[in-house]
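Trainee: just coords:
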């Protein structure tokens, strides 16, 4: 093998540097695009929720709002895929506590829009422990299973899906506790199961298994290892005008996100102030902090960003609850966030997700 001379080595080094600069530029562009897309989806989905709250029962516009929310869900998945493209390690998954019922609902909304005319009867389990995994990977797995089932059952069939705890002794996994997603009365061939399992390789610890009930009814279950911590069910997350006297400050440099966020907060029963920059937030907080019960701060803002803003607010009032909002977790300084005692709310968020976060931060949950 011929050794390179000094000139050739210099050329190789320069090419590597140029390639690294190009990759870094692409990463910055992709970050900017995903940030803008998440803000747009936040505005679209949030306005749809606010409009729904003003509709009369059985309004003909309800189905159009549902369609808008479906498109927001599908677009959110595309944004997640785009984020994977600019990661240094494309196989890296964002592990976080995930609400399995919420992910199943997103899956159902997509499944019901296929040309198979499938109807879904969903029975969500209550008080389920969290599943610690990448929510996008879970959704991808459940969609793969659901679409295979949709192709197997007759057109127009009704498929029953349940979520519940699963006896770890009944499956082949090694975790102490599982949350299972059950597809009742469905039989998948082992070949199909193997293909789904292979495609889910990045989601460690999940189990795919056929089960037979005592009544002889066959089901297919996807089981996810669970952990301590609970998500509230829809029945538990019912908000009323019971927060009078609580005032929140929303800090975001995007007009549409600020307006939608304020609208959601008012609908949840809180009073709200809004500002468009970190500098304004500090000025308002210095004057009004005695009557502000919580501050919601966007992470990516021009000038003073969310972390710096949170630090300034903490220096004025060390006890005020702070929530940071961001379109992606890997754009957040988690060490600074923990040091400041901030919660993280991921965009685009729904009114229910916002309400749960606020209630937990205020100690009302």
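Mentor: Structure's in. What do you need? All of these numbers come straight from a predicted model, not from anything done at the bench.

Trainee: all contacts plus neighbour counts: C-alpha atoms, from now on.
Mentor: OK.

Trainee: for residue 12, identify the helix or strand it belongs to.
Mentor: Counting by DSSP states H and E, the element that carries residue 12 is helix 6-54.

Trainee: how about whichever helix or strand comes after that helix: buried residues?
Mentor: Using DSSP H and E, the helix or strand that directly follows helix 6-54 along the chain is helix 62-86. For helix 62-86, burial by neighbour count (16 or more other CA atoms under 10 Å) applies to 62, 65-66, 68-73, 76, 79, 83-84, 86.

Trainee: dump those residues to a markdown table, plus distance to residue 298.
Mentor: Conversion of the buried residues of helix 62-86 to a markdown table gives the following (distance: CA to CA, whole Å):
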| residue | distance to residue 298 |
| --- | --- |
| 62 | 30 |
| 65 | 26 |
| 66 | 27 |
| 68 | 24 |
| 69 | 23 |
| 70 | 25 |
| 71 | 24 |
| 72 | 20 |
| 73 | 21 |
| 76 | 18 |
| 79 | 18 |
| 83 | 19 |
| 84 | 22 |
| 86 | 22 |
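
Trainee: how about the residues you listed, which pair is most distant?
Mentor: 62 and 86 (37.2 Å; CA to CA).

Trainee: skipping adjacent residues, who's closest to residue 320 in space?
Mentor: residue 294 (6.1 Å; CA to CA, 6 or more residues apart in numbering).

Trainee: the one you found is in contact with residue 321, isn't it?
Mentor: Yes. Look at residue 294 against residue 321 with CA atoms under 8 Å: they come within range, at 4.9 Å.

Trainee: try this one next to it:
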């Protein structure tokens, strides 16, 4: 074990300045632990013709041929190109990686002059520069040098050279590491991809944090909406306070809707597949850009009535539309008009807009049109190529339109682009129409108060929400029990399960979570009726709630009307 440890030190690039092989001057023989100088183990370090005839490896003494074999085996394990070079600038040993890089065999490289690989005199000194400085502890950084392959092609390589010394501090040979560099264009693209990866990871972290903030935000809005709706319902329609309370309630709903749409747009939810309400989808994107774009951009929209649905991933499709809107905004630095259209189109065989991979039929068209600078014809053909961008540094990463194209193709759609320099661009997304009505989220927000009766257990860790739910459900005719934690709820339910008709549980609570609480309640009574709710807007949360068997899920903030309907539905079920 001592021998192998010493050998590994010999090739450690991070070893101390002026290191010798084995930490001494040479390798250690298994049968003789006396340190041997490098000159004895490898030869003199010079490669004259006599040495080459007497040795299987130029510059290595046949008497210590086993050490040459060890050296060859060690550098062959290196992923980078590596070679031992003698003082006459001839290669003594080369590994497979270097041979493959330079298109030679390892045998061909043995004894080859470094000059012949550099294409000119004086190159060897440049390749080995800085190695002598390592003896004083002041190494120069690796340098980029062009090497000539057997085919005559030139490859730029990062060269890191290390001098090997004997026990007297005299340079005996060099260990050279060779790493091919990327072409400048590929290197720039790699840097851009790396920067985009960091940016993506940052956005992912921000999205996770935003989800938690949204939970607290929606809980606060729940208190506003809940008590304002409760106060409004207690007043006669003619009361002067009725209208202000309604405005407060609607404003809070608008804030909650905007937060939900922003979160949906920032997250990739692969489970969010299904028929997408076209009008609701486009309306959500319009709501976001209207509130976030500079006022010098005039936003117009034309949405046809009674549009069919689209079979797609809702969050990804909204990201695609928003990406197109952002590109349109960036194309109008001095202001302009952004028009969003949605209508039903019938594309027949031979229609120039129809993609080759799509069949004739009915398509929902969503178009984003701007009055910006337009795109030159020679650039239009490249706009969907990943990493292609005409924006300056820090303004674009060249992935936006490539992502849009992929999202549209995933939905079995296609894109049509028309642009005129100086007049603007039109990006039209076409999706196969899915006929049949789909109930939108907006439909469920209208209705009247439905009163009921029975005993309800309400579980929430937020005192103000607990207060609203207790007051509101009492107003609806229910007898209400409250618990500020999942553990407390289990205690109450275990003693009163025969009397409790329904349990309303918040999913996100410290200690026992909502789902864990629900599981324990089912252990007590498998037929327990539960409504789960959460201010954490996430398709994953909805999915987890559905998997547990809960028939109802209320997304905060909800009104007293929505709560009353959920109570009626769960009790009927």
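Mentor: The structure has been received and is ready for your questions. Quick caveat, the model's predicted, so the values are computed rather than measured.

Trainee: can you pull the TM-score for these?
Mentor: Scored against TM-score structural alignment, normalised by the length of the first structure, the superposed chains reach a TM-score of 0.60; 324 aligned residues with a CA RMSD of 5.6 Å.

Trainee: now for residue 294 and residue 321 of the first structure: what residues contact both?
Mentor: 361-362 (CA atoms under 8 Å, 6 or more residues apart in numbering).

Trainee: that older thread, out of the buried residues of helix 62-86 of the first structure, who's nearest residue 174 of the first structure?
Mentor: residue 84 (29.0 Å).

Trainee: ok, how many other residues are close to residue 288 of the first structure?
Mentor: Counted with other CA atoms under 10 Å, the neighbours of residue 288 of the first structure add up to 11.

Trainee: and the residue nearest to residue 320 of the first structure, what does it touch?
Mentor: Residue 294 of the first structure sits in contact with 247-249, 320-323, 358, 361-362, where contact means CA under 8 Å, 6+ apart.

Trainee: how close does it sit to residue 287 of the first structure?
Mentor: 15 Å (CA to CA, to the nearest Å).

Trainee: do residue 347 of the first structure as well
Mentor: 29 Å.

Trainee: looking at the two, which one has more neighbours?
Mentor: residue 347 (23 against 9).

Trainee: all helices of the first structure, in order?
Mentor: Remark: helices assigned in the first structure by DSSP state H are 6-54, 62-86, 100-111, 135-152, 190-199, 255-267, 278-288, 306-316, 334-340, 351-361.

Trainee: could those helices go into a markdown table alongside distance to residue 218 of the first structure?
Mentor: Shown next, in a markdown table, are the helices of the first structure (distance: least, CA to CA, whole Å):
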| stretch | distance to residue 218 of the first structure |
| --- | --- |
| helix 6-54 | 38 |
| helix 62-86 | 31 |
| helix 100-111 | 20 |
| helix 135-152 | 13 |
| helix 190-199 | 14 |
| helix 255-267 | 43 |
| helix 278-288 | 57 |
| helix 306-316 | 51 |
| helix 334-340 | 45 |
| helix 351-361 | 35 |
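
Trainee: among those helices, which is nearest residue 237 of the first structure?
Mentor: helix 351-361 (6.9 Å).

Trainee: what's the closest one packed up against?
Mentor: strand 343-346 (3 or more CA pairs under 8 Å, 6 or more residues apart in numbering; DSSP states H and E).

Trainee: how far out from the middle of the chain is the strand it packs on?
Mentor: Counting by CA atoms, centre = their mean, to the nearest Å, strand 343-346 of the first structure is centred 10 Å from the centre of its parent chain.

Trainee: residue 337 of the second structure touches residue 293, doesn't it?
Mentor: No. If you go by CA under 8 Å, residue 337 of the second structure and residue 293 don't touch, sitting 11.7 Å apart.

Trainee: which one of these two has more residues nearby?
Mentor: Neighbour tally, residue 337 of the second structure and residue 293, criterion other CA under 10 Å: the higher count belongs to residue 337, 18 against 14.

Trainee: dump the residue contacts of the closest residue to that one other than its chain neighbours.
Mentor: Distance criterion CA to CA, 6+ apart; nearest residue to residue 337 of the second structure, sequence neighbours excluded, is residue 298 at 4.7 Å. If you count contacts by CA under 8 Å, 6+ apart, residue 298 of the second structure has them with 335-338.
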